[in-house]
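>>> What shape does this take:
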Amino acid sequence: MKFGRGNGLLKTALFSAAWASLIGQSAADLKGVFAHYMVGSMTADEAVTDVNDAKGLGIDAFALNVQSTDGWATSAIQHMFDAAGSAGFKLFFSFDMNSFKDPKDFLPLLQQYANHTAYYRHNNRPFVSTFKGGSATFGQQNANDGWDVAFRKPSGVNPFFVPNFDDASGYPSSFFDNFPVVDGVFGWETAWPSEGAGKVNVSDTVDNAVLEAARAANKVYMMPLSSLQFKNLNGQNWYRIGELNYAQRIEQVLELQPDFVEIITWNDAGESHYIGNFWPEQLAGSDIGKYTNGFDHKGWQQLLPPFIQAYKSGNTDITKLYPPSGKSASGAMWYRPVLTTSDCPDKPSGWQDAQDAVNYAVLLPENAQGFQINVYSNNQQIGSFPAKPGMNSRMVLGLQAGPQRLEVVDGSGAVVARAEGTKDVQTSADMCNYNYVVVGLS
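I've put the predicted structure just below:
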């Protein structure tokens, strides 16, 4: 497995509306929310579960990260298309160029499924993406010519090509001048602060620049949304901040209103940023389970339906992100099961950027008044914060060894929702597990 905008925002929004009008579509019609999906061994029933779960959240399609055309992979892909076809869900391929060396190796797969009823199409063209590949030339003088000669021309399916080419030389400067072969571009690295960047918030400066360049070139931008990166596998061991990353990216996506959003990821347990299921077969033969088993991230899903609805309607205001009708609150609490000072071997690179905190994102209804969010670590209150309608998010420093808890209290003092940690924080452990314990509100 692989595991300051101001006027610029206004200009981007106006350009988006004008561009959509130019091609005869509303801005909302152009939008899609996808989830990156690592193709691994699986059963037909597991495919059905994943498809139904994602559809229920309002996700439009899975971007199938394909790394192989061996039998285990093609079997899983068939299961996914069967499930999606039955459910009215969509899929598209995201070819992993860390594994494929030439498009000829995956073109037969694209040609096989491009006209499938479950294949996601944009402007009646099959949507195709990649993971990396922006420096691949395939024997041509440059990467643009390489992808044109080796992929676009011989594909025979007229793909709507939105690759992740942020590994291209000089990206994002002059990207669309250098790559006329693409119909748009998908960011990846902007989803998190860089490893070792310090205790900083995630930035959308590059996203904004690429989005404006895409508008000017009549191309599209697909923006990444993710939580964290923690990986400890095959000698790779790193951490990229996850304290409030997920909530901050939700806010940035709403502000920028890109053409498409891709959630990283649905099931990549290897990098810890999964929000959905991962199946035992997909982890077979690896050590991933040592830091993911028992770490359910589905609590993060509570934020998605209101976010997706807001994004597609053009809502840029997080104070309008409300819980489902009839609920007093929704959202999640998350924290690491070890402290930065815990006695545990093999700390990940970037661990110095981590902060010992209980983190939350809580959605409150439009009529919420007098609400408080109370946070407890080791049964001691470490914070109490007034809350308003919409999304309330915060990193609460003071994480202690022991149990963790969050309570949402209404104006009368009644607890209307809570999250109880499923794992105690440890002062010593067999490994420095920087994956997150995520608990949805109930």
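
>>> From here on, just use CA atoms for contacts and neighbour counts.
Will do.

>>> since we're on Leu64, how many residues are nearby?
Using other Cα atoms under 10 Å, Leu64 has 24 other residues around it.

>>> Would you check that it makes contact with His36?
Yes. Contact criterion Cα atoms under 8 Å: Leu64 and His36 qualify, at 6.4 Å.

>>> Ends of stretch 255-269, what's the gap?
Start-to-end span of stretch 255-269 (Cα to Cα, to the nearest Å) is 29 Å.

>>> contacts for that stretch?
Here stretch 255-269 makes contact (Cα atoms under 8 Å, 6 or more residues apart in numbering) with 1-3, 9, 12-13, 27, 30-38, 208, 211, 220-227, 253, 273-278, 288, 292, 311, 314, 316-317.

>>> Among those, which ones are in strands?
Among the contacts of stretch 255-269, the members found in strands (DSSP state E) are 32-38, 220-226.

>>> okay, those in JSON lines with distance to Tyr246 next?
Formatted as JSON lines, the ones in strands among the contacts of stretch 255-269 follow (distance: Cα to Cα, whole Å):
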{"residue": "Gly32", "distance to Tyr246": "18"}
{"residue": "Val33", "distance to Tyr246": "15"}
{"residue": "Phe34", "distance to Tyr246": "16"}
{"residue": "Ala35", "distance to Tyr246": "14"}
{"residue": "His36", "distance to Tyr246": "15"}
{"residue": "Tyr37", "distance to Tyr246": "18"}
{"residue": "Met38", "distance to Tyr246": "20"}
{"residue": "Val220", "distance to Tyr246": "23"}
{"residue": "Tyr221", "distance to Tyr246": "19"}
{"residue": "Met222", "distance to Tyr246": "17"}
{"residue": "Met223", "distance to Tyr246": "13"}
{"residue": "Pro224", "distance to Tyr246": "11"}
{"residue": "Leu225", "distance to Tyr246": "7"}
{"residue": "Ser226", "distance to Tyr246": "6"}
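
>>> One more, so I can put them side by side:
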Amino acid sequence: MRFLLTLATAALSLLPVHAAKEVFAHYIVGNAPELSQADWEDDIQLAQDVLIDAFVLNIASQDPNNAESLENAFAAANSKNFKLFFSFDYLAQGPWPKDQVISLIQMYGNNPAYFKHDGSKPFVSTFEGPDSAGDWPEIKATTGCFFVPDWSSLGPSGAVQRAGDTIDGLFSFDAWPTGSANITTDQDFAFKTALSGKSYMMPVSPWFYTNLPGFNKNWMWRGDELWDRRWEQVLEVQPDFVEILTWNDYGESHYIGPVRQKELGLFAAAAAPINYVENISHDGWRKLLPYYISQYKNGGANVTEEAAVVSYRSNPSTACLTGGTTGGNKLFGETEVPPEQLVDDNVFYSVLLNSSEDVTVTVSIGGQSQQGYFSSPPAGGDGSSGVYQGSVPFGFRRGNVVVTVARGGTTIAEVQGGPSISTLCINGVQNWNAAAISS
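Next comes the predicted model:
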């Protein structure tokens, strides 16, 4: 019996040991060459305010601005007691040379601001790069890093097979649905199964739309109600880590950080027909993050502030020319459809409540009001505390949007100040990006 217990104890000691759950936000360093240390500190403070644990610094090989941007980033992070780690981008400007990867990890891996798995191993990820998988045994042996790459192009089983024993886990970039259906957890569980107990880092994103002809990018994926749905799925999947896509990828419209004019040069550089980010805030998508992150980390969360988040596109889907944008992308094996088939002309609202009892929602567009309803209660069911969701169609209404949440006739949350709904089109082109604002 003692021998069997010893064997059991030994077997348990071989199982992967995971750190406490953490939430990261993907940060495109290539968009930040004009940012000062103070700008970085501002971004970090905003991230800390909503319980984000670290920025994942996406860095492209050969980017001449990397050195100065990383210096500012780490100085800011150290001043704010915040963490950062690298995601080596193997697509933006080609693969990373192995010696440069080693050099950067060695340069910053011992920095107090560098995020370390279990407090000891520098956490390192990638954006793609499976063709360079053979570099990583030496990189890991030299740097002692904890390696969780994104090799999503190979699929879960293909990525695990390519990696062999090199990886400590995998990150999936599959954060958006295919076609008009809502996203499911099928791919997430496929990764967890393929990983056989190694760490899984799950992606969560609010939106996707890109129209950058100079980069040969012009498509969208369905984003209606995606943000809240993915956080609900995080609770179902229970991944080891969550990575938000993204903090500042303006070119693909899935930023949750502030829009800074000095970071929007890519629209001119890529000959975009419109700047589809300017004056389109996504700040609202941060509002409920402390609640969602606390649920993920602690298995539950108290409602400390009742609040509302509203998201919508400013143009009805057939009001303007599509801009050549497709719904879906054939390069990903998808059937391309007209983009208007993937979106609803609705004002969407998510309301965090202690209870839904005697709560009403009123959506006003251009001064014309309509009562809203909750189509999706929280997991605890109607009447429980949590996030309630619903939407109201534009119809023929145009103008400023105001959403009012009241209990017993007394306003508890009001959302306004976003773009007005209009058939006026910038350069005659549809903006498929959505605004997200909060109370």
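
>>> Among the ones in strands among the contacts of stretch 255-269 of structure 1, which pair sits farthest apart?
Maximum pairwise distance among those (Cα to Cα): 23.6 Å, between Met38 and Val220.

>>> Tell me the residues that contact both of Leu64 and His36 of structure 1, please.
Counting by Cα under 8 Å, 6+ apart, nothing touches both Leu64 of structure 1 and His36.

>>> picking up where we left off before, pull out the buried residues from the contacts of stretch 255-269 of structure 1.
Neighbour counting with 16 or more other Cα atoms under 10 Å marks 1, 3, 9, 12-13, 27, 30-38, 208, 211, 220-227, 253, 273-278, 288, 292, 311, 314, 316 as buried within those.

>>> Now do the helices in the stretch 101-250 of structure 1.
Under the criterion DSSP state H, counting those that start in this stretch, the stretch 101-250 of structure 1 contains helices at 107-113, 143-147, 153-155, 175-178, 205-216, 245-256.

>>> so which of these gets nearest Ala417 of structure 1?
Closest to Ala417 of structure 1 of the helices of the stretch 101-250 of structure 1 is helix 245-256 (Cα to Cα; 19.0 Å).

>>> Which part of structure 2 matches the closest one?
Aligning helix 245-256 of structure 1 against structure 2 (TM-score structural alignment) gives residues 226-237.

>>> Now the matching stretch: buried residues?
Leu226, Trp227, Asp228, Arg229, Arg230, Trp231, Glu232, Gln233, Val234, Leu235, Val237.

>>> Out of these, flag the one nearest to Arg397 of structure 2.
Nearest to Arg397 of structure 2 among these, with distances taken as Cα to Cα, is Leu226, at 24.4 Å.

>>> Stretch 385-392 of structure 1: how far from the chain's middle?
24 Å (Cα atoms, centre = their mean, to the nearest Å).

>>> Mind listing residues that contact that stretch?
With Cα under 8 Å, 6+ apart as the test, stretch 385-392 of structure 1 has contacts from 318-323, 360-374.

>>> What's the PyMOL syntax to select whichever of those are buried?
Listed next is the PyMOL selection for buried residues among those, using 16+ other Cα under 10 Å:
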select buried, resi 318+319+320+321+322+323+360+361+362+363+364+365+368+371+372+373+374
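
>>> Which of the contacts of stretch 385-392 of structure 1 fall within helices?
Applying DSSP state H to these, no entry is found in helices.

>>> Helix, strand or coil: sort out the alignment partner in structure 2 of Trp300 of structure 1 for me.
Aligned counterpart of Trp300 of structure 1 in structure 2: Trp285 (TM-score structural alignment). Assigned with DSSP: H, G, I helix; E, B strand; the rest coil, Trp285 of structure 2 falls in the helix class.

>>> Which residue, other than its chain neighbours, is closest to Ile139 of structure 2?
Ile102 (5.8 Å; Cα to Cα, 6 or more residues apart in numbering).

>>> what about the equivalent of that neighbour over in structure 1, distance to Asp148 of structure 1?
For Ile102 of structure 2, the aligned residue in structure 1 is Leu107 (criterion: TM-score structural alignment). Remark: distance between Leu107 of structure 1 and Asp148 of structure 1 (Cα to Cα) = 13 Å.

>>> Could you do Arg240 of structure 1 as well?
Here the criterion is Cα to Cα. By it, Arg240 of structure 1 lies 34 Å from Asp148 of structure 1.

>>> neighbour-wise, which of these two wins?
Counted by other Cα under 10 Å, Arg240 of structure 1 and Asp148 do not tie: Arg240 has more neighbours, with 27 against 19.

>>> Look up how far Trp192 of structure 1 lies from that one.
7 Å.

>>> who touches both of these two?
Going by Cα under 8 Å, 6+ apart, residues that sit against Arg240 of structure 1 and also against Trp192 are Leu228, Gln229.

>>> Which parts of the stretch 251-400 of structure 2 are strands?
Using DSSP state E, counting those that start in this stretch, the strands of the stretch 251-400 of structure 2 run over 307-312, 326-327, 346-353, 359-365, 368-372, 386-393.

>>> Distance to Pro403 of structure 1 added to the helices of the stretch 101-250 of structure 1, as a markdown table?
Output for the helices of the stretch 101-250 of structure 1, formatted as a markdown table (distance: least, Cα to Cα, whole Å):
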| stretch | distance to Pro403 of structure 1 |
| --- | --- |
| helix 107-113 | 49 |
| helix 143-147 | 52 |
| helix 153-155 | 55 |
| helix 175-178 | 49 |
| helix 205-216 | 37 |
| helix 245-256 | 23 |
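
>>> sorry, back to before: the strands of the stretch 251-400 of structure 2: which one's closest to Ser281 of structure 2?
strand 307-312 (9.8 Å).

>>> what span of structure 1 lines up against the closest one?
So strand 307-312 of structure 2 sits over residues 330-335 in structure 1, by TM-score structural alignment.

>>> who's in contact with the matching stretch?
243, 299-300, 302-303, 323-324, 357-364, 406, 417, 419, 436-442.

>>> let's see it at 6 Å
Residues from elsewhere that reach stretch 330-335 of structure 1 (Cα atoms under 6 Å, 6 or more residues apart in numbering): 299-300, 302-303, 323, 358-363, 436-441.

>>> That one: how far from the chain's middle?
Worked out by Cα atoms, centre = their mean, stretch 330-335 of structure 1 lies 16 Å from the chain centre.
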